[in-house]
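> next input, structure requested:
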Amino acid sequence: MLQDRQGRSFPYLRLSITDVCNFQCSYCLPDGYQGKPDAAFLSVAEIRRLVAAFAALGMWKIRITGGEPSVRRDLPEIIATIATTPGIERVAMTTNGWHLPQFVERWKKAGLNALNVSVDSLDPRQFHAITGQDRLREVLAGIDKALDIGIEKVKVNAVLLRDLNDRQLDAFLAWIKDKPISLRFIELMQTGDNLAYFKAHHLRAEHVIEQLKEKGWQELPRMPGAGPAREFSHDSSLGRIGIIAPYSKDFCTTCNRLRVTSTGDLRLCLFGDAGASLRDLLQEDEQQSALQARIVEQLGFKKDHHFLHDGNPGATRHLASCGG
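As a prediction, the model looks like this:
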């Protein structure tokens, strides 16, 4: 298993396959996608070599991210390529749910067994205002379909936004009462281009934790190898709550993931200063040893923690640029 100087282990890779997104979320891409949709994103062959190298170093979980992964027409092939890589046990994906009702069965058949869907509000008008898309009904239908067809793990992500969705906790709790969903509330993070928005809408995760405890939710012990989410359960609910609080004390001590961008840069931290390109070593199968050596070498530069507390988001211009 890959380990850094702090003794943290890394079984988990977040792999972006595109930075294109078809939503216009107010906290990420309020003006819509401004990049080049024909950019040279990693090919299926490059992804195969990349995942094989990480699997050989002990990684067993790959999360496909974007942008929005479903904008790539070869997504089923990418899923199947990852799922059939020796050593990979879980293939997950984070999506805005745009194409979920139409394609989730196809993705499952290709090898997808875990899913995160972004739902920042259960109120259709508020959802539209936050995402720029009037598609809440389709997204919720897609989540139900994912549950019906037996996707092993279904999680829902909601970014906490002061004065926008911070009064919807009861609605979310009622929604997961009869659904085996892990609902993750994510504290809004500052990025390179959202400072004014961050100052206007940042809400500390402790605000939600206090409300949960008042409602009888109990914090669960952290499992070995678990990520940074604090998890809560309630006897009357099939669903669970996870809280991701990047501004909390010691948040980075539980870091267990690395990131690779859609153009092949290894990012040691979501809010790191830069990335090291791996792409030159993704062109031939014979480069595997050199590729693994570069990954191990770069891990030696991973910092103890991020610098968000200092108002420094590193090189992350917006979350779609490196998979969130």
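> going forward, measure contacts between C-alpha atoms and count neighbours the same way
Fine.
> show me where the stretch 1-150 of the chain has its helices.
Secondary structure of the stretch 1-150 of the chain, counting by DSSP state H, counting those that start in this stretch: helices at 44-56, 75-83, 100-110, 124-131, 136-148.
> and these: which comes nearest Glu219?
With CA to CA, the closest approach to Glu219 among the helices of the stretch 1-150 of the chain belongs to helix 136-148: 24.6 Å.
> how far does the closest one sit from the chain's center?
Taking the mean C-alpha point of helix 136-148 and that of its whole chain, the gap between them comes to 19 Å (CA atoms, centre = their mean, to the nearest Å).
> here is the second sequence; please produce its structure so I can put it next to the first one:
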Amino acid sequence: MTLRLSTVILPVHRWHEGGRDRWLRAEELGFHAAYTYDHLSWRSFRDGPWFGALPTLTAAATATERMRLGTLVTSPNFRHPVTLAKELISLDDISGGRVTLGIGAGGNGFDATVLGREPWTPRERADRFGEFLPLLDRLLTEDAVTLRGTHYSADEARNIPGCVQRPRLPFAVAATGPRGLKLAARHGQAWVTTGDPKIFEEGTPEQSVEAIRGQIERLGKACAEIGRDTAELDKILLTGFTPDRGRPLESLDAFVDFAGRHQELGVTEIVIHWPIDDSDFAADQAVFEKIATEAVARLG
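Below you'll find the predicted structure:
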């Protein structure tokens, strides 16, 4: 299968001061998809401009024509399935059925405390995600849903006419633990990884490849348990969080080598960050665009 190349455009620019231009350029460069983070703020960008994901994607949907759009990723940290479903159905309609929902359990960053609560433990996050995702699945596929859950409920939630994409827009589920992988196997049309965060600081690229190989194997086992072929799921790698850091974007050859090693593992889509000066995602724009236009052909 031909490797797909996508980008993620962080929402750090005013729409009419460079924001719109980046989404248009991403489509011109031929990216399969352009995603954005669904956070209220994020790490080193916390004290600077940061705009909302779904309004940004809605604007991108009206500005572009072909490229897929999505979150990478949404989480329950500040979302509720009922309100999120309504917004996603609207976005899917506006985009003409070009939306993918990247979704995961969330983490302990700024989003976890901004609403004035203590951050959830890993088990609490897994418990909530285990309710959130199945309910969201129902909300996007059924006209009316009523459910009483431990963490999330819906009372005759209406979502007519549903998604343009049938039976609903695709889920790309970010997961590495056993419970998350089971959710990806059952509800996902794609699976997302950033690698193994435990080896980000001191690990090697070779160790990272083996870690991702292990994740894909565990995903395969989770699929087998429910009688699903793991080949049905796209495998998406969001780059920038492996020990390689930004090195794959230093040259076309470096990226082709990096992408080829992950393509051999079964990764079907690689996502690279749109360059942002003076950040962890700084990169040469000309090299970035060369990768966008030439790397897939080099990889065959």
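> that older thread, to Ile64 of the first structure, which of the helices of the stretch 1-150 of the first structure lies closest?
In terms of CA to CA, the element of the helices of the stretch 1-150 of the first structure nearest to Ile64 of the first structure is helix 75-83, at 8.2 Å.
> mean shift of that closest one relative to the second structure?
In the superposition with the second structure, the average deviation recorded for helix 75-83 of the first structure is 2.1 Å (mean CA distance after the TM-score superposition for the first structure).
> same question for that helix: list its buried residues.
75-76, 78-83 (16 or more other CA atoms under 10 Å).
> in JSON lines, list the helices of the stretch 1-150 of the first structure along with distance to Glu214 of the first structure.
Compiled in JSON lines, the helices of the stretch 1-150 of the first structure are given as follows (distance: least, CA to CA, whole Å):
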{"stretch": "helix 44-56", "distance to Glu214 of the first structure": "43"}
{"stretch": "helix 75-83", "distance to Glu214 of the first structure": "41"}
{"stretch": "helix 100-110", "distance to Glu214 of the first structure": "35"}
{"stretch": "helix 124-131", "distance to Glu214 of the first structure": "26"}
{"stretch": "helix 136-148", "distance to Glu214 of the first structure": "28"}
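> for Glu68 of the first structure, which of those helices is the nearest?
Of all the helices of the stretch 1-150 of the first structure, it is helix 75-83 that lies closest to Glu68 of the first structure, at 10.7 Å by CA to CA.
> any idea what Val156 of the first structure aligns with in the second structure?
Taking TM-score structural alignment for the superposition, Val156 of the first structure sits opposite Val173 in the second structure.
> three-state assignment of its match?
Secondary structure for Val173 of the second structure, judged by DSSP: H, G, I helix; E, B strand; the rest coil, is strand.
> can you pull the contacts of the alignment partner in the second structure of Ser182 of the first structure?
Residue-level alignment of Ser182 of the first structure against the second structure, with TM-score structural alignment as criterion, gives Ala190. Contacts here follow CA atoms under 8 Å, 6 or more residues apart in numbering; on that basis Ala190 of the second structure touches 170-173, 184, 233-236.
> run the last query once more with 7 Å
171-173, 233-235 (CA atoms under 7 Å, 6 or more residues apart in numbering).
> what of Val154 of the first structure?
Remark: with contacts taken as CA under 7 Å, 6+ apart, Val154 of the first structure is in contact with 114-116, 181-182.
> please flag which of those residues sit within strands.
Among these, the residues falling in strands (DSSP state E) are 114-116, 182.
> out of those, flag the one nearest to Val159 of the first structure.
Out of these, the member with the shortest distance to Val159 of the first structure (by CA to CA) is Asn116, at 12.9 Å.
> identify the residue of the second structure aligned to that closest one.
With TM-score structural alignment as the matching criterion, the partner of Asn116 of the first structure in the second structure is Gly102.
> quick one: buried residues of stretch 123-139 of the second structure?
Neighbour count says stretch 123-139 of the second structure has 125-133, 135-139 buried, by 16+ other CA under 10 Å.
> typo on my end, stretch 275-284 of the second structure
Of all the residues in stretch 275-284 of the second structure, those buried under the rule 16+ other CA under 10 Å are 275, 281, 283-284.
> farthest-separated two in these?
Based on CA to CA, the longest span within those runs between Phe281 and Asp284 and measures 10.0 Å.
> quick one: Asp134 of the first structure and Glu68 of the first structure, what's the gap?
17 Å (CA to CA, to the nearest Å).
> er, Leu188 of the first structure actually
Per CA to CA, Leu188 of the first structure is found 19 Å from Glu68 of the first structure.
> all strands of the stretch 101-250 of the second structure, in order?
Residue ranges of the strands in the stretch 101-250 of the second structure, as given by DSSP state E, counting those that start in this stretch, are 144-148, 153-158, 171-174, 190-193, 234-238.
> of the ones you listed, which stretch is the most buried?
With neighbours defined by mean count of other CA atoms under 10 Å, none of the strands of the stretch 101-250 of the second structure is more surrounded on average than strand 171-174, at a mean of 28.
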